[in-house]
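Undergrad: got a predicted model here, sequence first, then my questions.
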Amino acid sequence: MSEQHNSVKLGEIIREFNLEILRTAPDYENVPLRALDINRPGLPLTGFFEHFDTERLLLIGLTEHTYLSDLPAEQRRERFDRLMSYPVPALILTRGLDLPSECMEMAEKHDRTVLRSTQRTAPFMSSLISRLYSRLAPEITRSGVMLEVYGEGILIQGESGVGKSEVAIELLKRGHRLVADDAVEIKETSRHTLMATSPELIRGYMELRGIGVIDIGRLLGMGAIKLNQEIDLVVNLEPWDDKAVYDRFGLESHFTEILGVKVPAATIPVKPGRNLASIVEVAAMNNRNRKMGHNAAQELTDRMDKLFQEQLEGGAN
């Protein structure tokens, strides 16, 4: 299991969003961006710089531009001089706005990159943050098999040789889809959910002991492969232990934490004679049922409690 910390070059963002270049710092295209968010410097322009993250891109929209325009020229120069003294990766203007001459003067003085977009501020900001998240979000690689089962993303984990791939191939034959086998790349999205995919090198391939590597796309068709899938449930397979106490009622909710995100989890004991593929299918449907507000174990418990209460009241009468 390994965690990666990514970066994206400023030049890639400029090209992707078709940004106009107003001025550049040396080697501006190769400036690495590592922050997942951006700064709209409303408070810094008033002189408040506490918690100011210098790794974030600066974004000036109509609100900040109007504030700057209403300031006296010397005050504008002073505020922007302090703002540009920080080593920010770049300043981006939206709505095709022009930077006041005093502000551009300070960008020249501190040698900062200034860019411009014709888009409105809110949609541009949303798209930019989404793109930064897709490239920079924390990423981890875990051993297991990732599938889509009845629309639910199921990450199957367990010790080597416990039968993960065997369960997966049976599920694929039933019409479900493979996302990744052996190595599962997991990334947190901007919605604080987990998205899983496969390393491109091994995408669509599976390893079955006794047979070897198989190409799922060729054997079952390209419809059996999905490029990425949100993780909805983690299924842990473990060898059956006669001394262990397994959850038979399902009243308690179990979770596993990946990249700080809690994901529902279920442990399935493995022993000869159990149809694990059917059990995983039921686990997927039950997980969806719970997300829709239905908990069979709780409903049964409530019905039993109601029956016992009625019997007690009947006996008292």
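TA: That came through, no problem.

Undergrad: switch to C-alpha atoms for all contacts and neighbour counts from now on
TA: Will do.

Undergrad: which parts of the protein are helices?
TA: Taking DSSP state H as the test, the helices found in the chain are 10-16, 62-70, 73-84, 101-110, 121-136, 164-173, 216-220, 276-291, 296-316.

Undergrad: mean neighbour count added to the ones you listed, as TSV?
TA: Below are those laid out as TSV (neighbours: other CA atoms under 10 Å):
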stretch	mean neighbour count
helix 10-16	14
helix 62-70	14
helix 73-84	18
helix 101-110	18
helix 121-136	16
helix 164-173	19
helix 216-220	14
helix 276-291	17
helix 296-316	12
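
Undergrad: relative to Val234, which of those helices is closest?
TA: Nearest to Val234, of all the helices of the chain, is helix 276-291, at 9.8 Å by CA to CA.

Undergrad: how far does the closest one sit from the chain's center?
TA: Mean-position distance between helix 276-291 and its chain equals 23 Å (CA atoms, centre = their mean, to the nearest Å).

Undergrad: take this one as well and set it beside the first:
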Amino acid sequence: MANTVTVKDLVDSSGFIIISGKEFLDKKITTAEISRPGLELTGFFTYYPSTRIQLLGMTELTFTERMTSEERLVIMRRLCQKETPCFVIGRRLEAPAELVKAAQEAGIPILSAQSRTTRVSSNITNFLEGKLAERVSMHGVLVDVFGMGVMITGDSGVGKSETALELIQKGHRLVADDRVDLYQHDENTLIGEAPSILRHLIEIRGIGIIDVMTLFGAGAVKQTNEVNLIVNLEMWSKEKKFDRLGSTEELMNILEVDVPRITIPVKTGRNLAIIIEVAAMNFRAKNMGYNAAETFEKNLEALIEENKLKEE
């Protein structure tokens, strides 16, 4: 599923100033791509991407100054298509009067940004890619542990929320409880966040729903976080074989992103919060080039080779 984004959402998130068309802020934005109409200002509209946000900077506005007022109005009216969501003017530059007139006629808002145009383009693209990306929801808890996004999964009642609560008490941050909305940020990055109705809330059986930010402060919660590791909690069983060395790596593919996944057996007396902390630190160590399992295997091979030499 994908979210819908309006121009008002963009204004609220960016702090852009509304130059004109305040009554048209409900217009939908359907693509994260941005258009800087350069060729169009010369009259070439064959491939004009009218469904994109139109971004005008110093280059575009300086070029229009060479035109007469009548010529500018003709071009601006051609730029203002009914499907065009909005115009954004970079560097707080003044919008041409002809653009304001044409946009008002077509029902298109014009916004003003303070930053330089290239930065405005980057910021808008990042915002829209996150909002318009395909999304999936997974049952689980997402916690920021030592700066790493750890998503705790497992059957209902296995202790996910209780483990997350203990992690929060130890200084880590809650991102989402019960349901995690996930979207792909790029080819290698998966981002998770809480549905708006569940933001900052956690459910503990026997107590009910608690507001983590109210009880533990703003430092105990986080809006979004990359998902770096999935920790699956599974009830311990004699029949089930669990990885003891950590030499095998399991990957879970979510929205075409492979995320490492480990399974931790749940048994009376095990401190799951501490185990998850260690799992996060161990995963970070692996990313930095140190693998304890590989070191153990190398030491074991060296010991076996040494014993063979002694026997000979």
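TA: Received the coordinates, thanks. Keep in mind that this is a model prediction, so the values were computed, not measured.

Undergrad: just put the helices of structure 1 in JSON lines and tack on distance to Thr94 of structure 1.
TA: Listed next are these as JSON lines, based on distance: least, CA to CA, whole Å:
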{"stretch": "helix 10-16", "distance to Thr94 of structure 1": "13"}
{"stretch": "helix 62-70", "distance to Thr94 of structure 1": "8"}
{"stretch": "helix 73-84", "distance to Thr94 of structure 1": "17"}
{"stretch": "helix 101-110", "distance to Thr94 of structure 1": "15"}
{"stretch": "helix 121-136", "distance to Thr94 of structure 1": "6"}
{"stretch": "helix 164-173", "distance to Thr94 of structure 1": "48"}
{"stretch": "helix 216-220", "distance to Thr94 of structure 1": "45"}
{"stretch": "helix 276-291", "distance to Thr94 of structure 1": "40"}
{"stretch": "helix 296-316", "distance to Thr94 of structure 1": "52"}
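
Undergrad: of all those helices, which lies closest to Pro44 of structure 1?
TA: helix 73-84 (6.9 Å).

Undergrad: the closest one packs against which elements?
TA: If contacts are counted by 3 or more CA pairs under 8 Å, 6 or more residues apart in numbering; DSSP states H and E, helix 73-84 of structure 1 sits against helix 101-110.

Undergrad: could you list every residue that touches Arg44 of structure 1?
TA: Let me fix one detail, which is that residue 44 of structure 1 is Pro and not Arg. Going by CA atoms under 8 Å, 6 or more residues apart in numbering, Pro44 of structure 1 touches Phe52, Leu83.

Undergrad: what about it, distance to Met304 of structure 1?
TA: The gap separating Pro44 of structure 1 from Met304 of structure 1 is 61 Å, by CA to CA, to the nearest Å.

Undergrad: the residue nearest to Thr163 of structure 2 when sequence neighbours are not counted and Val141 of structure 2: what is the separation?
TA: Leaving out its chain neighbours, the residue that sits closest to Thr163 of structure 2 by CA to CA, 6 or more residues apart in numbering is Ala273, at 5.5 Å. Ala273 of structure 2 sits 13 Å away from Val141 of structure 2, going by CA to CA.

Undergrad: any residues in contact with both of these two?
TA: Joint contacts of Ala273 of structure 2 and Val141 (CA under 8 Å, 6+ apart) are Ala164.

Undergrad: quick check, the residue nearest to Thr163 of structure 2 in contact with Glu162.
TA: No: using CA atoms under 8 Å, Ala273 of structure 2 is not in contact with Glu162; the gap is 9.1 Å.

Undergrad: ok, the residue sitting nearest the centre point of structure 2 - contacts?
TA: Among the residues of structure 2, the one closest to the centroid is Ile191, at 3.9 Å (CA atoms, centre = their mean). Listed by CA under 8 Å, 6+ apart, the contact set of Ile191 of structure 2 reads Leu182, Tyr183, Gln184, His185, Thr224, Asn225, Glu226, Val227.

Undergrad: ok, these in structure 1: which stay?
TA: On the basis of both residues aligned by TM-score structural alignment, their matches' CA atoms under 8 Å, what survives of the contacts of Ile191 of structure 2 in structure 1 is Leu182, Tyr183, Gln184, His185, Asn225, Val227.

Undergrad: which of those sit farthest apart?
TA: Gln184 and Asn225 (11.7 Å).

Undergrad: next one: stretch 187-198 of structure 1 to chain centre, how far?
TA: On CA atoms, centre = their mean, the centre of stretch 187-198 of structure 1 falls 2 Å from the chain's centre.

Undergrad: sort out which residues of it are buried, please.
TA: Lys187, Glu188, Thr189, Thr193, Leu194, Met195, Ala196, Thr197, Ser198 (16 or more other CA atoms under 10 Å).

Undergrad: between the two ends of that stretch, what distance do you get?
TA: 11 Å.

Undergrad: picking up where we left off before, can you redo the buried residues of stretch 187-198 of structure 1 as JSON lines with distance to Pro269 of structure 1?
TA: Formatted as JSON lines, these follow (distance: CA to CA, whole Å):
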{"residue": "Lys187", "distance to Pro269 of structure 1": "28"}
{"residue": "Glu188", "distance to Pro269 of structure 1": "29"}
{"residue": "Thr189", "distance to Pro269 of structure 1": "31"}
{"residue": "Thr193", "distance to Pro269 of structure 1": "27"}
{"residue": "Leu194", "distance to Pro269 of structure 1": "25"}
{"residue": "Met195", "distance to Pro269 of structure 1": "26"}
{"residue": "Ala196", "distance to Pro269 of structure 1": "24"}
{"residue": "Thr197", "distance to Pro269 of structure 1": "26"}
{"residue": "Ser198", "distance to Pro269 of structure 1": "26"}
